[in-house]
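>>> Generate coordinates for the sequence data below:
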Amino acid sequence: MLKGFGSRLKALFGVKSFNEKFYEDLEDFLIEGDLGATLAMEISDELRKVAKSEKPATQQDLQQMMKRLLATKVEAYTPEIDKNSLTVFLILGVNGVGKTTSIAKMAKMYKDQGYDVMLAAGDTFRAAAIDQLEVHAQRLGCRIVKQKNGSDPGSVVYDAITSAQAKGEQLILVDTAGRMHNKENLLRELSKIDKVVKSRGVDEAHYKKFLVIDSTTGQNGISQADLFNQAVKLDALILSKYDSLAKGGALVQIGQKFGIPISFVGTGETYSDMHPFDKDEFLDTLVGL
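Just a heads-up that it's a prediction; the model follows:
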């Protein structure tokens, strides 16, 4: 996890003197690590100021300063689920990021916590997506609501909520179409689902929207966060392939640009490999501590 970035940053911090060349190298390094030019310059300048006043004695002092600066850009978010009411999680993401697998891992995590979980096959554009979700539902012992390939996703969500309310289920995880939309289509489709959820009496406190991002994608993750956040205000990110996270800087940039926190990280292949995001651990690894 982040080893390449963290160990290289640690090596950079190991120089004998923190002169102008050091800060220029740091800036270049941060840009390479997907923090983007603006944020890289900002962090490099801030670190220069802090180091001037606090005078770090060791490499570790400087790493701790860097961690403090980055801590303001990244937030963790733990959604709360009310056992006495229905909560709907809309799971978004482009094809290939591990969205369906992430849904299955979340279902297992919440089932293990004692919640009644239902899956809703809202990606009706790919028959394979419906079949995949059904296999996961069978393996996990979750109920699934689906319709035939090509059906209206809003209709699937309507049926799922109506059915879950009747049976007293507590959480619906909704899969959504993952093809790379143009913005207008995405906006139209998601606002339709949005209206359906609200029309069934699910209020904001019980309705959250998560974007699954492949941790290895860097700049692509930033443009995906931008697109989906414009279409439907995102509550948090779910990071897939977190065990091979190479470009952690992109996550800092998403936090800085859009204020979107991180909820969960997928760390492996099994259903149990989904964990709450640990901000402290992420930052320690990012700065090489």
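>>> rest of the way, CA atoms for contacts and neighbours
Fine.
>>> Let's check: the centremost residue of this protein is which one?
Closest residue to the average C-alpha location of the chain: residue 237 at 2.0 Å, with C-alpha atoms, centre = their mean.
>>> That one in helix, strand or coil?
Classification of residue 237 using DSSP: H, G, I helix; E, B strand; the rest coil returns strand.
>>> tell me the contacts of it?
For residue 237, the contact set (C-alpha atoms under 8 Å, 6 or more residues apart in numbering) comprises 210-213, 260-264.
>>> again, 10 Å this time
By C-alpha atoms under 10 Å, 6 or more residues apart in numbering, the residues touching residue 237 are 76-77, 91-93, 209-213, 225, 251, 254-255, 260-265, 277.
>>> cool, and residue 217?
34, 97, 241, 245-248, 250.
>>> Do a quick rundown of the helices in this protein.
Using DSSP state H, the helices assigned to the chain run over residues 3-13, 20-32, 37-54, 59-71, 99-112, 127-140, 153-167, 183-199, 219-231, 249-258, 279-286.
>>> quick revisit: take the contacts of residue 217 and keep only those in strands.
Using DSSP state E, no member of those falls within strands.
>>> Next, the structure of the following sequence, for comparison with the previous one:
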Amino acid sequence: MSFFDTLKEKLNGVRHRWSANITRLFGGTIDENFWLELEDVLIAGDVGLETTETFLDEMRAYHARRRCDGKELLRHFKGELMKRLNEVPCMGAPLQSGENGLSVILMVGVNGSGKTTTTGKLAWLYKKSGKKVIVAAADTFRAAAIEQLQVWGEKSGIRVIAQKQGGDSAAVVFDALSAARSSEADVLIVDTAGRLQSKHNLMEELGKIYRVIKREVGKEHVESIIVLDSVIGQNAFRQAEVFNEVAPLTGVVLAKYDNTAKGGIVLSIADKLGLPIRYIGLGEAPEDLKLFNAEEFVEALFGETAPEN
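As a prediction, this is how the structure comes out:
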């Protein structure tokens, strides 16, 4: 299958649980009941109340000007969604190379978000693209996280820098930076502990890690990416706000999107967080972590079934 067909297949569950309901609405009469139902479906999909209102205001204004049918209005709906996703700067853009060609990706997020698994998948993707990759297992609070990355490393042929559980996570990062330089690696991916906002000392440790990386390679060569669980929807935004305070975020990986009924979270991230979605997780296999492309994503999510008027 082509990449687009694969993406469409992976999004089948989200279409069934959310976007197909939107598509069907455009096949009926565009009246006040249509707008009320569309509002309900958007909010149920975790688009968020404020974002839903501004989105619908634009849609209503377009329909008032054009007096178009549902088919044209659906095309405008998809176009407006793509526009809003693409308005976020650097959507899907690759990292610039830092000192000696090295770029660093700092992975943050709470336990259970899929952060460590995503770290392993991302390392696999970079290696597949021809990059030399090293991974730092800086989540020293969970032995399972260290072991998980070591398994990923063995399967993928990627070097993992680690210490025993309870070690100094900043020291792991410093060792990994040294190893990356000496081996002329292109990318260093750093997994960190799943910290909660109530764990003040852990957030301080994350800040220390970020400062070490920024000092060694320069801020412009560091991605600080938060892994958000699509299933929990709007509840993820508070997590992003807290992490952004100590390690300024540059992007999002939206994990477990294939399992969510809250498909509108993509629009909320662009509108409320102003952060680009770098990758989207659509399954368990390494190749199920996809580089996010707004046009392909929207067409795969809404383009399978044309509305009937």
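>>> filter the contacts of residue 237 of structure 1 to the buried ones?
Buried by 16 or more other C-alpha atoms under 10 Å: 76-77, 91-93, 209-213, 225, 251, 254-255, 260-265, 277, out of these.
>>> quick one on the thing from earlier: can you check which of the helices of structure 1 gets nearest to residue 175 of structure 1?
helix 99-112 (6.9 Å; C-alpha to C-alpha).
>>> my guess is residue 228 of structure 1 meets residue 258, correct?
No - between residue 228 of structure 1 and residue 258 there is no contact under C-alpha atoms under 10 Å: 11.0 Å.
>>> between those two, what contacts are shared?
What both residue 228 of structure 1 and residue 258 touch, as defined by C-alpha under 10 Å, 6+ apart, is the set residue 234.
>>> And the two? Which one has more around it.
residue 228 (22 against 16; other C-alpha atoms under 10 Å).
>>> What's the separation between that one and residue 145 of structure 1?
Distance of residue 228 of structure 1 to residue 145 of structure 1, given as C-alpha to C-alpha, to the nearest Å: 24 Å.
>>> Same check on residue 205 of structure 1?
Residue 205 of structure 1 is 23 Å from residue 145 of structure 1, by C-alpha to C-alpha.
>>> Who has more neighbours out of those two?
residue 145 (24 against 12).
>>> What lines up with that one in structure 2?
Taking TM-score structural alignment, residue 145 of structure 1 has residue 161 as its aligned residue in structure 2.
>>> For its match, which non-adjacent residue is closest in space?
Distances taken as C-alpha to C-alpha, 6 or more residues apart in numbering put residue 136 closest to residue 161 of structure 2, at 4.9 Å, once the chain neighbours are dropped.
>>> That neighbour: what's it in contact with?
Residue 136 of structure 2 sits next to 106, 119, 146, 149-150, 159-163, 169, 172-177, 179-180, 188-192 when contact means C-alpha under 10 Å, 6+ apart.
>>> one more time with 6 Å, if that's ok
160-161, 176, 190 (C-alpha atoms under 6 Å, 6 or more residues apart in numbering).
>>> Please narrow the residues you listed to those residing in strands.
160-161, 190.
>>> Just the closest of those residues to residue 10 of structure 2, please.
residue 190 (27.6 Å).
>>> From residue 117 of structure 1, how far off is the aligned residue in structure 1 for that closest one?
Under the alignment (TM-score structural alignment), residue 190 of structure 2 maps onto residue 174 of structure 1. Between residue 174 of structure 1 and residue 117 of structure 1 the distance, using C-alpha to C-alpha, works out to 11 Å.
>>> what's the matching residue for residue 144 of structure 2 over in structure 1?
Checking TM-score structural alignment: residue 144 of structure 2 goes with residue 128.
>>> Quick one: neighbours of that match, just the number.
Based on other C-alpha under 10 Å, the number of other residues close to residue 128 of structure 1 is 12.
>>> Surely residue 240 of structure 1 touches residue 216?
No - at 8.6 Å, residue 240 of structure 1 and residue 216 do not qualify as touching, with contact defined as C-alpha atoms under 6 Å.
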